[in-house]
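**Q** Quick one, what's the 3D model for this:
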Amino acid sequence: MDKLTGMTVFVRVAKAGSFAAGARELGISRAMATKHIMQLEGSLGSRLFNRTTRSLNLTDVGASYLERCQQVLLDIEEMEAAVTQLQTEPKGVLKISAPPVIGATHITRAVVEFLKIHPDLKIDIILQGSPGDLIDEGIDIAIYLGALDDTSMVARKLATSPLVVCASPDYLVKHGIPKTPEELEHHSCLVNWAIAPRHKWQFRTETGLKIITVSGRVQTNAAHSIRIAAINGLGLVMLPTYIVGGDIEKGLLKVVLDDYALPPLDIHAVYPHRKYLSTKVRSFLDFLQEWLGPRAGRPSIE
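**A** Okay, the predicted model is just below:
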């Protein structure tokens, strides 16, 4: 008998807890299910189940084999899906979660261009400060800024954005221009909780990474709030250039400490699991990475 079929029957029987239930789920007879399992045990030279008239339990070998079988069957499913998906256009609904600022600007622009070339696709964009529960909320892709705290997440790095420290010209006239990172401890630093770690600004110096604990008159999880506060002279901010680049060009904000290179802000796409990505997810990730990253020769989001 076909070993893959035997493995499929074994997994279904083990999950169902009985030969009869597993056979019903597969649409075969109990006798046929039993025959598949016996053939599998014969080829392995080991019992997979401890059988009694009242119960069916996996042996230690069976429990280990079940885990391996599930992975093999999953790999085959993904391989077959890959072949099918390569011949399929993105369609259906793609649900994306993104932080408000980058979501309303760069991500939305990318979505608009992506939809122009994929007419059978619809995209839902949710703007929220944190990725949320991807599985419970049915989110296909979540855009994540900064270091990934949860290493169990499946993530793909899309781009980086330079970080700058800046303040309004009025603030710098009144309170002075900081010349070193240490001087920030005596300034009002407007804190963006959305960029981890909170209250810790990092700088690269000749002696290595320098971490400064900062505080100020405004703290928020929304970058635009502290951007507005900074423009109005309430303190210094550390924000990505995709947020404050226009303000710097207009003279509303002035960059300080530009002799100290700041670690850039990483931008990741996070998705729920390691299974083979659908065409709509894979295609959009590829498109978005080009849009945010090396598109038009840009190494990062400005």
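
**Q** from here on, contacts and neighbour counts on C-alpha atoms
**A** Noted.

**Q** Show the residue spans covered by the strands in the stretch 151-300 of the chain.
**A** Secondary structure of the stretch 151-300 of the chain, counting by DSSP state E, counting those that start in this stretch: strands at 154-161, 163-167, 189-192, 200-205, 208-213, 219-220, 236-240, 254-256, 265-271.

**Q** So which of the ones you listed is nearest Val101?
**A** Val101 sits nearest to strand 236-240 of all these, at 10.6 Å, using CA to CA.

**Q** Packing partners of the closest one?
**A** strand 163-167, strand 189-192, helix 223-231 (3 or more CA pairs under 8 Å, 6 or more residues apart in numbering; DSSP states H and E).

**Q** Tabulate those (CSV), appending distance to Thr108 and mean neighbour count.
**A** Below are the helices and strands packed on strand 236-240 laid out as CSV (distance: least, CA to CA, whole Å; neighbours: other CA atoms under 10 Å):
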stretch, distance to Thr108, mean neighbour count
strand 163-167, 22, 23
strand 189-192, 22, 26
helix 223-231, 17, 21
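
**Q** which stretch among the ones you listed comes nearest Ile117?
**A** The nearest among the helices and strands packed on strand 236-240, by CA to CA, is helix 223-231 at 31.6 Å.

**Q** Mind giving me the packing neighbours of that closest one?
**A** With contacts taken as 3+ CA pairs under 8 Å, 6+ apart, helix 223-231 sits against strand 189-192, strand 236-240, helix 241-250.

**Q** One more, please, to line up against the first structure:
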Amino acid sequence: MSTIPQARLPTPDLPGLLAFVRVAELGSFVRAADALGLSKAAVSKQVSALERRLGTRLLHRTTRRLSLTEAGQLYLRHAQTAFAEARAAEDAVAGSEREPQGRLRVTVPMTFGLLHVAPHAAAFLARHRQVTLDLQFDDRQIDPVQAGFDLAIRLGRLEDSSLVARRIARSQVVLCAAPAYLDRAGRPLRPDELGGHDCLHFSLAVSGRTWEFMRAGDVVRVALGARLDANSSLALKAAAIAGAGIARIPAFAVADALASGELETVLPDWDMPGLDVHAVMPARRYVPAKARAFVEFLVEAWRATPDWRRPSAGGPRRR
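**A** Prediction:
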């Protein structure tokens, strides 16, 4: 009986794949050549050979601009995932005692990242001399796999089940305003009284303009208009301190202003849903040592800081 010979799959062009990934990530043949220790001509030749082998164009090249084709975007996502898996496997084989090394790409929320991640970057790099850190600040829910990140720090509810998440901290959310504003406009006693106030709204909130309050098992939701919309908690904090109105802001962003008296807690007898802080990584069999080291470092650093909680409802109230 005759057998039908099976088609032989071509061996992956690893040098070309690596050259393409570096060009795509760095946005330049020159910078990719520097990173790889090759000439620009050699990198260009490797990428061109890869395109011929695949039978499709991966990059649009002009004298002023370099961009990915649709096929290039798809190929880049798979290539980055393959490289990440390979690096993670090396970490696992080398054992947990190996010093973390390599470039660690992390996406963090803007305000939280500026206040509670960036200040610890220098100490992390001093402890792990073989790691380089790339922090990207963005409040959008970026897919770390597609964007080529090793780690994402996220706040609030998680929806993407294809990612592996670990809760590493939690912050309360507080309603607050400047004492001068409350002296002028009055201090609301119930959530439904907020409709008569100037409210400041975080425009990226997943709950939209509905604010939720909880007390003794009761849940009250209030749909509000807003005098000010902003996509930055720090912008809302500044506006609230200036007397623009009542803002809903995570405690990690306003704890200092509440402690100093610049802001006052509104509706102190009511709670609002808190924010979990998660470390989110692509679903891999092996977690890179550099990512594990960064997460553990943040947990350790935040353990030494005050809790991100609002002041006790029984505390002094400025009038």
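
**Q** Would you report the TM-score computed for these chains?
**A** For these two chains in superposition, a TM-score of 0.70 is obtained (TM-score structural alignment, normalised by the length of the first structure); 233 aligned residues with a CA RMSD of 2.6 Å.

**Q** any chance of the helices and strands packed on strand 236-240 of the first structure in a markdown table, plus distance to Glu290 of the first structure?
**A** Putting those into a markdown table (distance: least, CA to CA, whole Å) gives the following:
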| stretch | distance to Glu290 of the first structure |
| --- | --- |
| strand 163-167 | 21 |
| strand 189-192 | 27 |
| helix 223-231 | 24 |
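
**Q** Which residue ranges of the second structure form helices?
**A** Using DSSP state H, the helices of the second structure run over 14-26, 29-36, 40-54, 70-94, 110-116, 121-127, 144-147, 179-185, 233-241, 251-260, 289-303.

**Q** between these, which gets nearest to Gln6 of the second structure?
**A** With CA to CA as the criterion, Gln6 of the second structure lies closest to helix 40-54 of the helices of the second structure, at 19.9 Å.

**Q** so where is that closest one in the first structure?
**A** Following TM-score structural alignment, helix 40-54 of the second structure has no partner segment in the first structure.

**Q** what's that helix packed up against?
**A** Applying 3+ CA pairs under 8 Å, 6+ apart, one finds that helix 40-54 of the second structure contacts helix 14-26, helix 29-36.

**Q** Tell me what angle the longest one forms with helix 40-54.
**A** Yep, that's helix 14-26 of the second structure we're talking about. In terms of direction (axes from the mean of the first three to the mean of the last three CA atoms, to 10 degrees), helix 14-26 of the second structure departs from helix 40-54 by 110 degrees.

**Q** What of the last one?
**A** Angle between the axes of helix 29-36 of the second structure and helix 40-54 is 100 degrees (criterion: the same axes, to 10 degrees).

**Q** Helix 29-36 of the second structure: which residues count as buried?
**A** Within helix 29-36 of the second structure, the residues that count as buried by 16 or more other CA atoms under 10 Å are Phe29, Val30, Ala32, Ala33.

**Q** Tell me the one among the residues you listed nearest to Gln146 of the second structure.
**A** Distances from Gln146 of the second structure to the buried residues of helix 29-36 of the second structure, taken by CA to CA, are shortest for Ala32, at 20.0 Å.

**Q** could you dump the helices and strands packed on helix 223-231 of the first structure to TSV with distance to Pro299 of the first structure?
**A** Putting these into TSV (distance: least, CA to CA, whole Å) gives the following:
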stretch	distance to Pro299 of the first structure
strand 189-192	24
strand 236-240	14
helix 241-250	13
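
**Q** Please name the residues that touch the residue mapped onto His175 of the first structure from the second structure.
**A** His175 of the first structure maps onto Ala185 of the second structure when the alignment is built from TM-score structural alignment. Neighbouring residues of Ala185 of the second structure by CA atoms under 8 Å, 6 or more residues apart in numbering: His197.

**Q** switch to 6 Å and redo it
**A** Listed by CA atoms under 6 Å, 6 or more residues apart in numbering, Ala185 of the second structure has no contact partners.

**Q** What's the separation between it and Gly196 of the second structure?
**A** Per CA to CA, to the nearest Å, Ala185 of the second structure is found 9 Å from Gly196 of the second structure.

**Q** Lys122 of the first structure: which of the strands of the stretch 151-300 of the first structure is closest?
**A** The nearest among the strands of the stretch 151-300 of the first structure, by CA to CA, is strand 265-271 at 18.1 Å.

**Q** Check which helices and strands the closest one sits against.
**A** Strand 265-271 of the first structure sits against strand 141-145, strand 154-161, with contacts defined as 3 or more CA pairs under 6 Å, 6 or more residues apart in numbering; DSSP states H and E.

**Q** which one of the buried residues of helix 29-36 of the second structure sits closest to Ala283 of the second structure?
**A** Once CA to CA is applied, the member of the buried residues of helix 29-36 of the second structure that ends up nearest Ala283 of the second structure is Ala32, at 28.0 Å.

**Q** List the residues that contact the closest one.
**A** Here Ala32 of the second structure is in contact with Arg22, Val23 (criterion: CA under 6 Å, 6+ apart).

**Q** Of the helices and strands packed on strand 265-271 of the first structure, which is nearest Arg51 of the first structure?
**A** strand 154-161 (39.4 Å).

**Q** Leaving out sequence neighbours, find the closest residue to the aligned residue in the second structure for Val270 of the first structure.
**A** When the second structure is aligned by TM-score structural alignment, Val270 of the first structure is paired with Val280. Computed as CA to CA, 6 or more residues apart in numbering, the closest residue to Val280 of the second structure that is not its neighbour in sequence is Ala165, at 4.4 Å.

**Q** burial measure for the one you found, as a count.
**A** 20 (other CA atoms under 10 Å).

**Q** wait, it sits on Pro282?
**A** No - taking CA atoms under 6 Å as the definition, Ala165 of the second structure is not a contact partner of Pro282, at 8.8 Å.

**Q** picking up where we left off before, which among the helices and strands packed on helix 40-54 of the second structure is found nearest to Arg209 of the second structure?
**A** helix 14-26 (37.4 Å).

**Q** Next, the angle from the closest one to helix 70-94.
**A** Going by the same axes, to 10 degrees, helix 14-26 of the second structure makes 110 degrees with helix 70-94.
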